[in-house]
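Participant: Just a sequence and a predicted model for now, questions to come.
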Amino acid sequence: MGFLATASSCKKSFLDLSDPTKKNADQFYKTEEQIKQAVSGAYSSLQDHVNSQYIFAEMSSDNTTIQLNPSDRGQNDRVEAFEFWNLTATNVNIADLYNQSYNALYNVNFALSRIDGVAGMSDQKKAQYKGELQFIRAYYYFNLVRYFGPVVLITEPLATSSDAFKTTRSSEADVYAQIVKDLTGASANLPAKSEYAGDDIGRASKGSALGLLGKVYLTLKDYPKAEATLRQVLGLGYSLVPVYANVFDINNKNNSESLFEVQYQGGNALGEWSSFIYIFAPRNSAGAVTGFSTSNPQGWNIPTKNLIGEFEAGDERKSVALKEGYTNAAGTFVPIPFVNKYNHPHTIEGRTDDNWPVLRYSDVLLMLAEAINEQNGPGNAYTYINQVRKRAGLGEISGLSQEAFRTAIRHERRVELAFENDRWFDLKRAYTNAQMVTLLNAHGQAEKASPTVDRGGVPFIGNDYKFDGYEALYPIPDRQLFLDKNLTQNPGY
């Protein structure tokens, strides 16, 4: 199972603490300071998690594609496999996702098991730290169950390392029940965002837990609970940032719209920087996008023609979210689109300061509109969707049928949350498996007929862009099946 206690250390604000997972557990978890370090280690793991989420949640969808490197086909069975739905159980990215998630969960479970036994810590602090860890555990399991379906559910430390290889997959219902339990506990234990100050800004808050819980209920199609939970967020002081571009400005982190974002820090050698623009900028663009002429961007997560065409005329979000090309050093415009949302000036090559948004208030408004519509039709749902549209410089909508409003919500979510790792999950929630087969295969055929990015002479192969439906769940890594004979594989792999 790979439940090794590993995590990277963090060195900024509440992350500026040594990594307890590298210490002997018997000598640790005894003081409030050590619990604080353990919680910081859990936050640290989120960087490792979101660094690669675009592969699983954007590239598998119709939102993004890849700029092939004709001279290096080493990614054919790795990153490219997600783009073309050619996944196998031997895919290293799947193995890394699985291992990283369970390594982080091991550390979360261990820390949670020790909090009550720490002497001298106030009940309020114990509750806060429990809430933060419950939120993080719920976030991991929410991603795991949506990626893999039934997964191994462990909420207590394992007695021995051999127990990791005697586990079985729990039903989706059981996993979701634990997620709901964790987020309900977290929302009760955590302070409001406004109660954090100084170095504590950026921690999970009551709004973080309620926002994620609302999304869980929406995924489960429990619309009354989704609506009730999301309405609680409305009273916690969040608001839309007036200008869409400023939501992602590195000088405006953890702003009024942010329910939760993964923290990064660039401009130094502390190891906490992000580098998303170096991954997303087109190959051979050198410094035209990144600002550093010696950079070698990777050309992954390229916006598709399909997504670019989704933006309405006058939508102010388009130029923030993406650019349709760049001007190279010779002054020639190169029409290869790229994600622009995480493209901000930085002082050291490869070390950007962009945080990653996990939950935003605009997402809450759109989820609330969806939950209302699914119960009784649009009704007062227009209030919430139109707030998001008006901020984007678009006109209000009205007078739609329930089905037409569903289409409007799907459109609005796609452009508002583009490249924030929501599209794959939104597709799975909004469409039946048969509908996903139809939609994604139509997208695939369009890409094969007219690729977003020239393939440099590399031909398509027979299985490229062939979505059979079973790929809506990812395969359990083959090594896990080898190590734990109790595990089963998802159908189709």
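Facilitator: Sure, I can see it.
Participant: contacts and neighbour counts: CA atoms only from here.
Facilitator: Fine.
Participant: Mind jotting down where the strands sit in the stretch 151-300 of the chain?
Facilitator: 151-152, 169-170, 258-262, 300-303 (DSSP state E, counting those that start in this stretch).
Participant: Over to the stretch 1-150 of the chain?
Facilitator: According to DSSP E, counting those that start in this stretch, the stretch 1-150 of the chain carries its strands in the segments 64-66.
Participant: Can you tell me the centre-most residue of this protein?
Facilitator: Taking C-alpha atoms, centre = their mean, the centroid of the chain lies closest to Asn421, which sits 4.4 Å from it.
Participant: which non-adjacent residue is nearest it?
Facilitator: In space, not counting the residues next to it along the chain, Asn421 is nearest to Ala57; the distance is 4.9 Å by C-alpha to C-alpha, 6 or more residues apart in numbering.
Participant: Same check on Ala119?
Facilitator: Thr31 (6.9 Å).
Participant: The one you found contacts Ser122, correct?
Facilitator: No: Thr31 lies out of contact with Ser122 (C-alpha atoms under 8 Å); the separation is 11.4 Å.
Participant: So between those two, which is more surrounded?
Facilitator: A side-by-side neighbour count of Thr31 and Ser122, using other C-alpha atoms under 10 Å, places Thr31 first with 16 against 11.
Participant: and the comparison structure, right after this:
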Amino acid sequence: MRLSIYLLAGISLLGASCKKFLDVQPEQQVDDSQAITNLGSAETAVNGLYNLLGNDSYYGSNFQALSYLSGGDIQWTGSQSAPAQIANRQITADNANVASSWAAIYRTILSANYIIDVIPKLADPLFTQVKKDQLTGEAYFVRALSYFDLARGWGGVQLILTPTRLPGDHAGIKRSSLDETYQQVLSDLNKAAELLPLSTNRNRATRKTAWALKARYFLYRQQWDSADLYATRIIDDVANYRLLKPYNAFFANNATATAESVFEISYSVSFKNGHFNWWLPPALGGRREWAPNAQLVALLNDPAIGGNRNALIGQTAPPGNLWYGKLYYRTPTGTDPAYLIRIAELYLIRAEARAKNGLLTEALQDLNAIRDRAGIAPSTADTKEAILLAIENERRLEFAFEGDRWFDLVRTGRVANVLGLTDKNRYVFPIPADELLADGNLDPNPGY
């Protein structure tokens, strides 16, 4: 398999190539088969796994940009062709942004595979079984999230579950079906939940983090009772997770790891979050090549719809008068967290699951908890269809800059109605052309 070469690289896998859009940060990847020998090196490897998850090509910006630019609310203001294709929903198989995200996700998986394989076998007397379970569980969680993102982005994929030490180690593997890929996600989440401690940590996976991702998983799989169950486990943990008022309390004034956050990736001056560079205007130290479009600006600025979520956007002074996103604003440090799971999502997952199950009063209660936090009046929706549409609209604004909009429209079958895109082949991203050329066992997505 072509991606096996990535784990054998040094500090920078792409350092010798020209820097593509968003590929501005060196990979912090080592050969884990050599590095993991004791407790200290195991902890270092798992820290590196989170760095891979937060890399520029993954949650550091590029993977989320696939959803930002596809979802209809974010415009591309730059001149490069790859992101323009995404914004116009005319992606080709040689799109560099798609390729870099695909590669980054598989790099994360391959690193997790090493950790899962090596740590349980170590004989370091300082390495307790409890600690081994924790670190292995974290790797299972990250692998689950990675395969979940591949499934919702590309459909069924090749399932690589063991270490890749040589380029030919996984030759001949065909793509699994979408159902099989999702089943792997659930299997990894189950193993993670068994191994991880029942604690609260907003920057690393715990059993609660696994439960939260399970709630999202079951929502995508339309298993409403299970989505309700796992969302409730997090919502009911009021000592550790709660909606904060006003809306911007979870990110403004340099806030990090608040009670709003279930899982966020932390960054530092030496490991920067690239989002600020693409959201902020030049006057504030960025490039503003992603920007909220006029429709989203109008919704966020409507007191009856956006409420206090207008804190997500700002406008430059005349004569520019440019609207921009303010969720990622910490320049020049780039230390904004990447928000992967917030308690607000669990409320809206449970609202949708309960509406689907006909529990309309309960669904409205969860929906209105989000609306109350936003400073807007309770919803007056009174039918199942109206409540589901209200939840969709609430998710649109609540997570406007968190990369959910496109995937929400795909999973609910609403792409054609909302965006006018009727070609269902375009509801998934293309398998990168260079991967197809390098691996004859990898089949393309239809229509690309």
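Facilitator: Thanks, I have the structure now. Owing to the predicted nature of the structure, the values given are computational and were not obtained by experimental measurement.
Participant: Glu374 of structure 1 maps to what in structure 2?
Facilitator: Counting by TM-score structural alignment, Glu374 of structure 1 lines up with Lys356 in structure 2.
Participant: the longest helix in structure 2 is where?
Facilitator: Identified as the longest helix of structure 2 according to DSSP state H is helix 129-154.
Participant: and that one, which residues are buried?
Facilitator: Residues 131-154 are the ones in helix 129-154 of structure 2 that count as buried (16 or more other C-alpha atoms under 10 Å).
Participant: re earlier: quick one: closest of the strands of the stretch 151-300 of structure 1 to Gly207 of structure 1.
Facilitator: Closest approach to Gly207 of structure 1 among those is made by strand 258-262 (5.9 Å; C-alpha to C-alpha).
Participant: so that closest one corresponds to what in structure 2?
Facilitator: Here strand 258-262 of structure 1 aligns to structure 2 at residues 261-265, judged by TM-score structural alignment.
Participant: contacts for the matching stretch?
Facilitator: The set of residues external to stretch 261-265 of structure 2 that reach it, using C-alpha atoms under 8 Å, 6 or more residues apart in numbering, is 50, 54, 201-205, 209, 212, 241, 250, 257, 337-343.
Participant: And stretch 137-154 of structure 1, by the same measure?
Facilitator: Contacts of stretch 137-154 of structure 1 (C-alpha under 8 Å, 6+ apart): 98, 101, 105, 108, 167-172, 175-176, 178-180, 182-183, 212, 216, 425, 472-476, 490.
Participant: quick check: it aligns to which part of structure 2?
Facilitator: With TM-score structural alignment as the criterion, stretch 137-154 of structure 1 aligns to 143-160.
Participant: chain center to the matching stretch, what's the gap?
Facilitator: Stretch 143-160 of structure 2 has its C-alpha centroid displaced from the chain centroid by 12 Å (C-alpha atoms, centre = their mean, to the nearest Å).
Participant: Do you have the strands of the stretch 301-450 of structure 1 handy? List them.
Facilitator: 322-323, 326-327, 333-334, 338-339, 356-360.
Participant: Glu403 of structure 1 is nearest to which of those?
Facilitator: strand 356-360 (25.2 Å).
Participant: before we move on, back to that, list buried residues within the contacts of stretch 137-154 of structure 1.
Facilitator: 98, 101, 105, 108, 167-170, 172, 175-176, 178-180, 182-183, 212, 216, 425, 472-476, 490.
Participant: Isn't Met121 of structure 1 up against Gln34?
Facilitator: No: Met121 of structure 1 lies out of contact with Gln34 (C-alpha under 8 Å); the separation is 11.1 Å.
Participant: Show me which of these two is the more surrounded one.
Facilitator: Gln34 (20 against 15).
Participant: That one maps to what in structure 2?
Facilitator: In structure 2, Gln34 of structure 1 lands on Ser41 (TM-score structural alignment).
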